[in-house]
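Asker: Provided below for reference: sequence and predicted model.
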Amino acid sequence: MATKTILLLGFLGLVFSLALADHGPLQDFCVRDATSSVLVNGFACKDAKLVEAKDFHFSGLHLTGNTSNAVGSRVTPVTVAQVPGLNTLGISMVRIDIAPWGINPPHTHPRASEILTVLEGTVEVGFITSNPDNRLIMKVLQPGDVFTFPVGLVHFQRNVGNCNAVAIAGLSSQNPGTVTVANAVFGSKPDISSDVLGKAFQVEKNVIKQLQANF
């Protein structure tokens, strides 16, 4: 009995110590060191003495993205790749430009939730819940409206108006990552077997090969 009590107290002590541990940044900043190949769940820190204002600065979100492409949209990212000072801070953002009836195709962010605000235009947004329900949760947004996409879930945006749409989104990671569903499935290197995809999508292999050729 005494042994069980000691083990229980030890376990509770460990739980409380973990709960009280400081998991936040332990320095003012950790600017990404572009010269280092060391990765520790992120980028190595630049020498703080060499840090400059430009490490925390980005200019360009006022510029309209070029939407003359197959999907009719352009995403301008502001992540740790563009702003080294975002390293370890757990935040980033993007500008999304969408031509009339263009789309930001179904995609996921494996490391971030997203909160989106429409600045111009009328934008239809939606995300799909995980298996087995695969429920589509969708809404049409007007300027000033906000919508949230939970981490890891497939989501999309579509301009359902006759003028260009612009949105700004914040993400809960300095390096959120993006997996565009069609590109990943049909444009993988090397190709996923047409037999695998044919059975997954319940179509003939030649249809899969045509889709793979597009990516």
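Answerer: Arrived safely, thanks for sending. Numbering: from 1, shown residues only.
Asker: C-alpha only now, for contacts and for neighbours.
Answerer: Will do.
Asker: Give me the three-state assignment for Pro105.
Answerer: Classification of Pro105 by DSSP: H, G, I helix; E, B strand; the rest coil places it in strand.
Asker: tell me the contacts of it?
Answerer: Residues in contact with Pro105 (CA atoms under 8 Å, 6 or more residues apart in numbering) are Val71, His155, Phe156, Gln157, Thr180, Val181.
Asker: Next: Glu204.
Answerer: Going by CA under 8 Å, 6+ apart, Glu204 touches Gly198.
Asker: Can you report how many residues lie near Ala53?
Answerer: 7 (other CA atoms under 10 Å).
Asker: If you could redo that for Ala165, that was the one I meant.
Answerer: Residues lying near Ala165 (other CA under 10 Å) number 25.
Asker: this is the other structure I want to compare:
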Amino acid sequence: MCIRDRYIPVHPLHGQNINSRNSTTAASGYTRTEINQMASSSTFLVLTTLLALLSWQAIASDPSPLQDFCVADKDSHVRVNGFVCKDPKDVKADDFFLAANLDKPRDTTVSKVGSNVTLINVMRIPGLNTLGISLARIDYAPLGENPPHTHPRATEILTVLEGTLYVGFVTSNQDNKLFAKMLNKGDVFVFPEGLIHFQFNPCPDKPAVAIAALSSQNPGAITIANAVFGSKPPISDDVLAKAFQVEKKTVDWLQAQFWGDNHN
């Protein structure tokens, strides 16, 4: 049985069902004309706010450094966009260094998708703060993949060190056009900021390795399947069944899977 009240919008001014034929203006004390005028004014303010937010996002990026460096002071209780600068007198060479052992293979059996991403960002090298760059080593098992995901704050440029990779990205609505390429050792491919992209090792008997540079000190990663089917709390199966045009039992099965992370 459908519970209509879960999906019927409520009028923002007097908390009543906007589809109700019995709604009146008595409770508010305003005439219907006055209510309509206030609603129009509220709509204008909401639209203006949304446009301002969208404009801010359109120009948002990692802040440019205003000095030689701004080593992250992770012990500071001050909260800013990024990290507060450590006093330059306390900065050491180790603030720009990490014995990351990126020449060593990673264990690709730790994730169900057969890949292991080792990210080097500002959380691991404080000296990256405000510099707008990070990198990652990605190891792929035979037939392993780095599944469809996005980096909300970074463009990525990837080069294959060993093996072969099938890679691609998809443009935004309405086109959703796929740009894909088979890469071999030494090849380079770019994934534009924010777009869904992936890498897949098509070889059944040979691993692959790649290095990626990203244009943010903290690029972030949103793995699509994990976010959609592994969110906490879960997204309503009504919503996902409608979105993916499948039965709810299919959504329930997907949500019951273990959505592990391949980032380390």
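Answerer: Noted; the coordinates are in hand. Owing to the predicted nature of the structure, the values given are computational and were not obtained by experimental measurement.
Asker: farthest-separated two in the contacts of Pro105 of structure 1?
Answerer: Maximum pairwise distance among those (CA to CA): 14.9 Å, between Val71 and His155.
Asker: Which helix or which strand is home to Leu197 of structure 1?
Answerer: Element membership for Leu197 of structure 1 (DSSP states H and E) is helix 194-201.
Asker: hmm, back to that, so Val71 and His155 of structure 1 - more neighbours on which side?
Answerer: In terms of neighbours (other CA under 10 Å), His155 is the more surrounded of Val71 of structure 1 and His155; the figures are 24 against 15.
Asker: which residue ranges form the helices in the stretch 101-250 of structure 2?
Answerer: 224-229, 237-244, 248-255 (DSSP state H, counting those that start in this stretch).
Asker: In a markdown table, list the ones you listed along with mean neighbour count.
Answerer: What follows is those, written out as a markdown table (neighbours: other CA atoms under 10 Å):
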| stretch | mean neighbour count |
| --- | --- |
| helix 224-229 | 16 |
| helix 237-244 | 13 |
| helix 248-255 | 15 |
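Asker: what about the ones you listed, which gets the closest to Pro105 of structure 2?
Answerer: Pro105 of structure 2 lies closest to helix 224-229 among the helices of the stretch 101-250 of structure 2, at 25.0 Å (CA to CA).
Asker: aligned partner of Lys139 of structure 1 in structure 2?
Answerer: Using TM-score structural alignment as the criterion, Lys139 of structure 1 maps onto Lys181 of structure 2.
Asker: still on that earlier bit, so which of the helices of the stretch 101-250 of structure 2 gets nearest Glu34 of structure 2?
Answerer: Closest to Glu34 of structure 2 of these is helix 237-244 (CA to CA; 35.9 Å).
Asker: Give me the mean deviation of that closest one from structure 1.
Answerer: Superposing on structure 1 and averaging over aligned pairs (mean CA distance after the TM-score superposition for structure 1), helix 237-244 of structure 2 comes out at 0.4 Å.
Asker: before we move on, the earlier item: could you tell me which of the contacts of Pro105 of structure 1 belong to strands?
Answerer: By the criterion of DSSP state E, membership of the contacts of Pro105 of structure 1 in strands covers His155, Phe156, Gln157, Thr180.
Asker: who touches the third one in this structure?
Answerer: What that stands for is Gln157 of structure 1. Ile103, Asn104, Pro105, Pro106, Val123, Glu124, Val125, Gly126.
Asker: The first one against Phe156, yeah?
Answerer: Yes: in this structure, Ile103 of structure 1 is within contact of Phe156 by CA atoms under 8 Å, at 7.4 Å.
Asker: Compare the two and say which is more crowded by neighbours.
Answerer: Set side by side, Ile103 of structure 1 and Phe156 show more neighbours around Ile103, with 23 against 18, by other CA under 10 Å.
Asker: Contacts only, for the residue nearest the centre of structure 1.
Answerer: Central residue of structure 1 (CA atoms, centre = their mean): His109, 3.1 Å from the mean position. When contacts are counted by CA under 8 Å, 6+ apart, His109 of structure 1 touches Val151, Gly152, Leu153, Pro176, Gly177, Thr178, Val179.
Asker: possible to save those residues as CSV with distance to Asn214 of structure 1?
Answerer: CSV is the format used below for the contacts of His109 of structure 1 (distance: CA to CA, whole Å):
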residue, distance to Asn214 of structure 1
Val151, 28
Gly152, 25
Leu153, 25
Pro176, 26
Gly177, 23
Thr178, 20
Val179, 17
